[in-house]
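# Next come a sequence and a model predicted from it.
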Amino acid sequence: MKQENGTSVDRRGSATEGASDSPSTVRNRRTFLGLAGVGIAGSLLAGSVPSSAAAASEYDDQYGTVINVVEAGADNTGSEPIDDLLVELRGDDTLLVFPPGRYLMTEQFRYTGFENFGLVGEDATIVPGTVEAVDDNVVTEGTFGGAARLFRLGVIYSPGRDLRFEGFDFDFTAENSGLRAVEAYVSDGMQVRDIDVLGQHDTGTFGPALFCVTDDDGIGTVEGFRAPDGGAFSENTVGDIDVGPTGMLVSASHSGKLWVRDCELGEFPDNGLYVSGADGRVVVEGGVYRNSNVANIRLAGDYSYVRNATVVVDDRREGHNQRGIRLDAGEHLWVYNTDVRLPEPNGNAITVLNAVDSARIQETTVTIGDRANHGVVINPYAGAVDVLDTDIEIDGGGHALQIRGRNAADDERVLVRRATIDGDASGASGRNAIRCERANCEFDDLIVDQPGPDYRRAIEIHGENCEVTGGTYVSTHHPIIDVAGAEVSDVTARSYDGFEALKLLDSSDDATIVDNELYGGYLDKGATDLSMSENSFPEW
């Protein structure tokens, strides 16, 4: 896809992807420091950086060379570009420190194959040149030129190792602003922190971030990356990327472990956080993800999870699908202690796709406004899924829990335990709060309260070999509908409008109804081999 186009073009339009980025192409760092003056060089190498770089002083002993870029000649007023100087200063075992100010960049800074390289800002703002025309993610007109990126640190065939990139603002507030702020391919030791993208990404080019840990045992961290103003659809920009930018892309080549901590992404046209491959692991801790198209968080990779995050859709874009969380592929995926709020729903809250071998949704809160979208959706060929201690409030006419399946003997089990479902959803679009079309499902100790109009029901079971054990089911219409012959035990069920608590259809074979409190009794439409025992039938 265009987000991972590997071609880089210089300002004259010639290909530069294969150009050498080794330190031998620039002056030796220690030679440069000597030219800068013995006093400055001596203090830097001793680990006593100038006061303007005090924020980076804690890292001095991690680098053989520490350079204050302003002392080295960089303009921090935003008047003169710093591109050539950065190429001159880069090197292994080197930290570039950016004192407060504004730094103009008019072309991509590209450095690959490095060892222990860092860029640290202290109230430092990166300002891109102007973008007036774009062709296939290459800026062809404007004071910025070439590939639509600012910092490209490593590539898939020549990743860096031990990268530090932190403390920068990227000023995209001008009209037709927005490039990829940072793209990093690192074998191990990636640390990206405290990055703020200011303004909307409205050029129709690469989204603001791409990250990849290339080694299976490698680890990277992205913490405090914030792009709350999102991006514009390409049809409204000078660019031509498909649909529009992704907020944060994890490359399909990612194979290590990436921590994504306390980040904020808002309203991107092509996913907020998008994990595009399933070979690595991504852990999303905390953060806010809001109003992006396709999905706000799109997760894949064995043992990947989302924990303590907030996902919000409160700005609905008509004609688009703004899911909360989409689990794409892998085993042991997990959504834990996460708040998914859809006051203006335009897609499902959490979707488990067919390529997911196993997943768990636990201690999570889902709220859905007044529109016919669903809460948790499990696709027919997905593997085993647990939904535990999760609360769903649904005011629209969709299903709080939709379990799709083939109703086959080898359907993987879905276990729903200690969940609570409430809200004022009507039955106009979806009759049931829970709709189960899969065999071998278990519903244990649920509380379902559905007082909405239009024959709203609590649970309808179409899958064979399903069990409903314990809990309370209350709804306007029949709270429990058994289509395929379920086992229902130790349940309390009641209709607000005086319907029977349980309805059995003529396709309900071998149903077992034991030790329940069924207000108003049950309605049998021709079930065969029905087993009823130890039930009570209180009046409404």
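Yes, it's here.

# From here on, just use CA atoms for contacts and neighbour counts.
Fine.

# Verify the stated contact: residue 260 with residue 226.
No: using CA atoms under 8 Å, residue 260 is not in contact with residue 226, being 11.4 Å away.

# Tell me which of those two has more neighbours.
Using other CA atoms under 10 Å, the more surrounded residue of residue 260 and residue 226 is residue 226, with 25 against 22.

# Does the more buried one lie in a helix or a strand, and which?
Here residue 226, judged by DSSP states H and E, is contained in strand 219-227.

# What ranges does the protein have for its helices?
29-36, 38-45, 83-89 (DSSP state H).

# packing partners for the first one?
Using 3 or more CA pairs under 8 Å, 6 or more residues apart in numbering; DSSP states H and E as the contact criterion, the secondary-structure elements in contact with helix 29-36 are helix 38-45.

# which helices and strands sit right next to the helix it packs on?
Packed next to helix 38-45, using 3+ CA pairs under 8 Å, 6+ apart, are helix 29-36, strand 65-68.

# Can you pull out the residues in contact with the last one?
In this case it means strand 65-68. Strand 65-68 is contacted by residues 29-30, 44-45, 47, 49-50, 53, 60, 93-99 when judged by CA atoms under 8 Å, 6 or more residues apart in numbering.

# just the buried members of the residues you listed?
29, 44-45, 47, 49-50, 53, 60, 93-99 (16 or more other CA atoms under 10 Å).

# Against that first model, consider the following:
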Amino acid sequence: MSRRGFLGAVGLGALGSVPTGTAGAATLDDQYRTVVDVRDEGADASGGESVSALLADLVDDETLLRFPPGRYYMDAQVRASGITNVGLVGDDATLVPADYDDFEGPTYRLFRLGTHYDPGRDICVADFDVDQRGTGTGIRAFHLSAADSLRLENVDIVGRHDSGTWGPVLVRVTDPGGSGVVSGVRMPDGADWETETPGDLWRGPTGILVNDHRGHLTVRDCVVNNFPDNGLYVQGEGTVSVRGGRFANSGPVNVRIGAREAAVEGATVVVDDRAPNYRAQIPMRFDYAEAVDVEGVDLALATPNGDALQLRGGVERATIRQSDVSIGAVPASGIVARRGSGPLSVVDVNIDIESSGNAIRALGDGGSLVVQGGHVGGGATGETLRHAVRCERDGSEFRQLTVDQWGGGRRRGLALLGDDAVVYDCRIQSSDWPVHARGTNVWVEDNYLNSYSGTGSIRIGPSADTVRVKNNELPDGIEDDGGSAVLVTGTTY
């Protein structure tokens, strides 16, 4: 069985590490024509002498390199383009990069297997620590380009990246029909800003970089913290799935994706440390995609430095469901759909917002906004942005949504600024108007709308036309500022 066949048989997305026990080793070894114990070939496992030149000679097609327990010092890149069925597997093995002055630049990488123009195939790297605790260290440990069958698994980057060179990982799948997995890659110690390092990489390194990507990639259970130039950054024409993992305090974006299709499930993104040089530390941003699906994520912004989730104009369709967003008392918004982005569905999403921002904001010139279920709560005021939900889009619907915004400062509930809007079976309470309608053909039915200040349960603006208010409970009445064709039936005050 080929390496590709083996991965297909066990499942390319398997969570477990590449087996290294006796039975497991035999199974893995059988996938390669040649199996090499690098220490048997003369590699110094004490960390005293560089193994770079030796490894460059050993890496070959149909070859598995096994690294027994020890420390392997490297001071130059190991490169192999167009390579097929190659494996690097550690067993309590640590790779130790030289510091900035001693590493052979400008190719600051440990391993470059394949390139975007001459990719490899069937690449497997697993079970390594990379020790960059030394002063002036930090390296792109693995730069992997495969047409198909790429696997990077169980890698710990130990120590803060303070050399000012490329970030720890770059991967890509170049064949539209190819696939790959990055699983259990952990880099919790982050990196320094470029001005604080001997290197000159603009801004500083990215944690996990995926560019020129055309196949499918799964990023599973990774940990990426505090990188100056994005935590996880995906760019290309392929698809990507982010499953689980924790991403924290990177800037300008923790999880930034541009892809044909993007899915994020079960990930946690945290911003609780506002780095002084970072202009923004947005938890999640989608630059473009035919479809974006986000489910079961937890976006926790104790000290916000940017919106929680942004959909840029290149996103054609997006769904966000069964997720939690919490935003501290620094002005920032929750879910933001920029101009030009397509239809957005927000289903059973709970947003707790203490800052004067919009929990949900859908700017105009885009597709509809549908909000089904979920809750917006917290002590946000209306000092900066007044509405909990601001919708400038036509054809939007709000069903079974609960809003409770009691923080004062003219905080309002739902702004309907587009045409053809429906508000049905919602419970909205806010310091000021729970609903403000300014568009044409607005239907408000079976809702409870309460203003804590008594200013009015619903305000109908002078530009509103054809507004139907049916079977609602409006303790604070209707404030009609000159809307046209307003019909109220079955409503109690």
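Okay, I see it. Note that the coordinates shown come from a computational prediction; the quantities given were computed from them, not determined experimentally.

# rewinding a little: which part of the second structure lines up with the strand holding residue 226 of the first structure?
Strand 219-227 of the first structure corresponds to residues 179-187 in the second structure, going by TM-score structural alignment.

# Work out the gap between that stretch and the centre of the chain.
Chain-centre distance of stretch 179-187 of the second structure: 14 Å, with CA atoms, centre = their mean, to the nearest Å.

# mean shift of that stretch relative to the first structure?
Taken over the aligned residues, the distance from stretch 179-187 of the second structure to the first structure averages 0.5 Å (mean CA distance after the TM-score superposition for the first structure).

# What does residue 40 of the second structure correspond to in the first structure?
By TM-score structural alignment, residue 40 of the second structure lines up with residue 71.

# Next up, the contacts around that match.
Residues near residue 71 of the first structure by CA under 8 Å, 6+ apart: residue 36.

# Could you verify my assumption that residue 263 of the second structure touches residue 241?
Yes: Residue 263 of the second structure is within contact range of residue 241, at 4.7 Å (criterion: CA under 8 Å).

# returning to that earlier point: which ones among the buried ones among the contacts of strand 65-68 of the first structure lie within strands?
Mapping those onto strands (DSSP state E) picks out 94, 95, 96, 97, 98.

# Look up how far residue 460 of the first structure lies from residue 213 of the first structure.
Distance of residue 213 of the first structure to residue 460 of the first structure, given as CA to CA, to the nearest Å: 45 Å.

# ok, back up a step: please render the ones in strands among the buried ones among the contacts of strand 65-68 of the first structure as CSV that adds distance to residue 118 of the first structure to the earlier fields.
Formatted as CSV, these follow (distance: CA to CA, whole Å):
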residue, distance to residue 118 of the first structure
94, 6
95, 5
96, 6
97, 8
98, 11
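
# Could you report the neighbour count for the equivalent of residue 118 of the first structure over in the second structure?
Under the alignment by TM-score structural alignment, residue 118 of the first structure pairs with residue 87 in the second structure. Residue 87 of the second structure has 26 neighbours, counted by other CA under 10 Å.

# mind checking how far residue 87 of the second structure is from residue 34 of the second structure?
On the measure of CA to CA, residue 87 of the second structure and residue 34 of the second structure end up 10 Å apart.

# Touching both of the two, which residues are there?
Common neighbours of residue 87 of the second structure and residue 34 (CA under 8 Å, 6+ apart) are 63, 64.

# And residue 402 of the second structure, how far from residue 114 of the second structure?
Taking CA to CA, one finds residue 402 of the second structure at 52 Å from residue 114 of the second structure.

# what does residue 133 of the second structure give?
28 Å.

# Which residue of the two possesses the greater neighbour count?
Using other CA under 10 Å, the more surrounded residue of residue 133 of the second structure and residue 114 is residue 114, with 24 against 18.

# Map that one onto the first structure.
In the first structure, residue 114 of the second structure lands on residue 154 (TM-score structural alignment).

# so what's its match up against?
Contacts of residue 154 of the first structure (CA under 8 Å, 6+ apart): 110, 111, 112, 113, 114, 160, 183, 184, 185, 186.

# Count the neighbours of the residue mapped onto residue 520 of the first structure from the second structure for me.
By TM-score structural alignment, residue 520 of the first structure lines up with residue 476 in the second structure. The number of residues packed near residue 476 of the second structure is 20, by other CA under 10 Å.

# same thing with residue 416 of the first structure?
23.

# My guess is it contacts residue 447. True?
No: at 11.1 Å, residue 416 of the first structure and residue 447 do not qualify as touching, with contact defined as CA under 8 Å.

# which residues does the corresponding residue of the first structure for residue 151 of the second structure contact?
Aligned by TM-score structural alignment, residue 151 of the second structure pairs with residue 191 of the first structure. Contacts here follow CA under 8 Å, 6+ apart; on that basis residue 191 of the first structure touches 162, 163, 164, 165, 166, 220, 221, 222, 223.

# got those as a markdown table, with distance to residue 146 of the first structure and neighbour count columns?
Putting the contacts of residue 191 of the first structure into a markdown table (distance: CA to CA, whole Å; neighbours: other CA atoms under 10 Å) gives the following:
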| residue | distance to residue 146 of the first structure | neighbour count |
| --- | --- | --- |
| 162 | 27 | 19 |
| 163 | 24 | 26 |
| 164 | 25 | 19 |
| 165 | 22 | 23 |
| 166 | 24 | 23 |
| 220 | 28 | 24 |
| 221 | 28 | 20 |
| 222 | 26 | 21 |
| 223 | 29 | 22 |
